[in-house]
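Participant: can you look at this prediction? I've put the sequence above it.
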Amino acid sequence: MRLHSLLLACLISSLLLLGGCATNSASNFKLSNLAKSDIDSVTDMHIKEVHKLCRELTIKLYKRNPRELAKAPPGTTVKKRIAQIFSNQRIKGFTELNGAKSTKAITLSFSEEYPGDRVFALMAGLSSMLFAAYNYQDEFFLLDEIDQQKLYNSARNLETVAWQLNNRRNSTGERYILSNGVSENGIRNLSYERLFGKLISLQDMMALLIADTTNRNITRVVQSAASMTFLPI
């Protein structure tokens, strides 16, 4: 019980630090909150923070890779891409990606044969993978369940994606998608790595909290971040 309380306190503190100070709780109260446990409320906060970080990552990747947005259908903007990435297409797959979603869409973004918008394929895949880890729900209530193994697996998959983003190259030696780099002054830009680090830590902390709450174990997998395979969600 002490571990559960400690994990809950740590996760709430992390979310508040990442998302800024909370507003007045009374003004944000909803009747539906009566049907939520503490874990449900923390899960909801967590999902919002994950969405926020994914949106931030999408914007940064498009700024770094304008050539990818140029491959999109005419009139497509970053704002429209974000709306697509977080739409219900995450559940059934993206038409532009031939129905691919989750890790299949991520794999497509690092395929030499893929001619389309790689940032879209990557972030559409990440978004749908993380959404699947939460049973395709944006909000949780008392009778809802969540699988700690899916959360853990998604964290390991994020590590794999972060490695591929920094290291996967095409036949000419160019990275498929630009991210971290070094400026002309020799200053390293690790902002993308930090975003992935936040996402990974949130998923891991949530997995531990759910495992402790439900008295279920997490099957830990020894897998190199350089692995080309993803764990099932």
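Facilitator: Okay, I see it.
Participant: only C-alpha atoms from now on, for both contacts and neighbour counts.
Facilitator: OK.
Participant: gap between the longest helix anywhere in the chain and the chain center?
Facilitator: Longest helix of the chain, by residue count under DSSP state H: helix 38-64. When C-alpha coordinates are averaged (Cα atoms, centre = their mean, to the nearest Å), helix 38-64 and its chain have centres 7 Å apart.
Participant: strands of the protein, residue ranges please.
Facilitator: Using DSSP state E, the strands of the chain run over residues 181-182, 188-189.
Participant: any chance of those strands in TSV, plus mean neighbour count and distance to L165?
Facilitator: TSV is the format used below for the strands of the chain (neighbours: other Cα atoms under 10 Å; distance: least, Cα to Cα, whole Å):
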stretch	mean neighbour count	distance to L165
strand 181-182	12	11
strand 188-189	12	14
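Participant: comparison target, given below:
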Amino acid sequence: MAAALLAGCSAPAPAPRGEVQGPQASVQEWGQSDTNRVATIAMRENLDALFRLADKLYRRNPAEWRKGGAPSRQEAVDLLRSAVLQRMGWPALQQRRDIDALALALSPEFAGDRVGSFVYAVADMLIAAHGDKTEFFLIDGLDAQHLYNAARNVETAAWILAQRRDAQGRPLLLADEINAAQRNLSYEREFGKIIARLDLLAQVTTEKYRRAVIGYAQGLAGGTLLQFLPVR
């Protein structure tokens, strides 16, 4: 019976909707602490979420990707991805970056590609909050308050996107929709995931320094209290 119970405990978890995937180990991980690795993965997931949002928003607002001159929606997303990851500017934002770019992209009078400009501005703000980095190593530090502020900025941006109207009373962009025929809140879910990752990373960053102090004190105590004593 005991053997059967142990066998049951070791059975793999069911995965009817897919299995969790992790990246291949790399040499650069030797230069990363646990917190560095968490921050790198969180940044990668947040940027991927933004690119998914861009594709979804372009699908519902096809006039926007055409404003940028791209021949297709997919190429518009690819151009946006390259601009974010290579830290290039976004012409429609008039050289503005960070929260200034976000304010411009969400202004009712903005006439450029609002989808690309909005997603680029959010991504640029997130990268700025992480010290202008997308990968993190032992020499890098994160500011927990900046991460917390970035989470609040994403909350504000999502609310503005859902509530603000242009001069004709239309939504700035078609996104979430609830009506008698359908209920589509997929945009809100993506924003929620980004906010949750930022808040968790802010907590982990704060915890790292607190735990370092506690660990140092535990080491001092353990040096005297947790020693084996001679028995002969």
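Facilitator: Right, received. Where do you want to start? Note that the structure is predicted; figures quoted are calculated from it, not measured.
Participant: hang on, the earlier thing: out of the strands of the first structure, which is closest to D40 of the first structure?
Facilitator: D40 of the first structure lies closest to strand 188-189 among the strands of the first structure, at 35.9 Å (Cα to Cα).
Participant: list the residues that contact the residue located most distally from the centre of the first structure.
Facilitator: Distance from the centre of the first structure peaks at N185, with 31.3 Å (Cα atoms, centre = their mean). Contacts for N185 of the first structure (Cα atoms under 8 Å, 6 or more residues apart in numbering) come out as none.
Participant: state the distance from it to L97 of the first structure.
Facilitator: Distance, N185 of the first structure to L97 of the first structure, by Cα to Cα, to the nearest Å: 39 Å.
Participant: same thing with Q137 of the first structure?
Facilitator: 23 Å.
Participant: more neighbours: which of these two?
Facilitator: When Q137 of the first structure and L97 are compared for neighbours, L97 comes out ahead with 19 against 13, by other Cα atoms under 10 Å.
Participant: you'd agree the more buried one is up against A105?
Facilitator: Yes: taking contacts as Cα atoms under 8 Å, L97 of the first structure lies within contact range of A105: 7.0 Å.
Participant: list residues touching both of those two?
Facilitator: A121.
Participant: redo the strands of the first structure as a markdown table? Include distance to T76 of the first structure.
Facilitator: Shown next, in a markdown table, are those (distance: least, Cα to Cα, whole Å):
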| stretch | distance to T76 of the first structure |
| --- | --- |
| strand 181-182 | 27 |
| strand 188-189 | 27 |
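Participant: nearest to F196 of the first structure, of these?
Facilitator: Relative to F196 of the first structure, the nearest member of the strands of the first structure by Cα to Cα is strand 188-189, separated by 13.5 Å.
Participant: tell me, how many residues neighbour the equivalent of R197 of the second structure over in the first structure?
Facilitator: In the first structure, the residue paired with R197 of the second structure according to TM-score structural alignment is L202. By other Cα under 10 Å, 20 other residues sit near L202 of the first structure.
Participant: gap between L202 of the first structure and D117 of the first structure?
Facilitator: For L202 of the first structure relative to D117 of the first structure (Cα to Cα), the value is 28 Å.
Participant: what of G125 of the first structure?
Facilitator: For G125 of the first structure, the distance to D117 of the first structure equals 12 Å [Cα to Cα].
Participant: over to Q137 of the first structure?
Facilitator: Distance from Q137 of the first structure to D117 of the first structure, counting by Cα to Cα: 27 Å.
Participant: much appreciated, bye for now.
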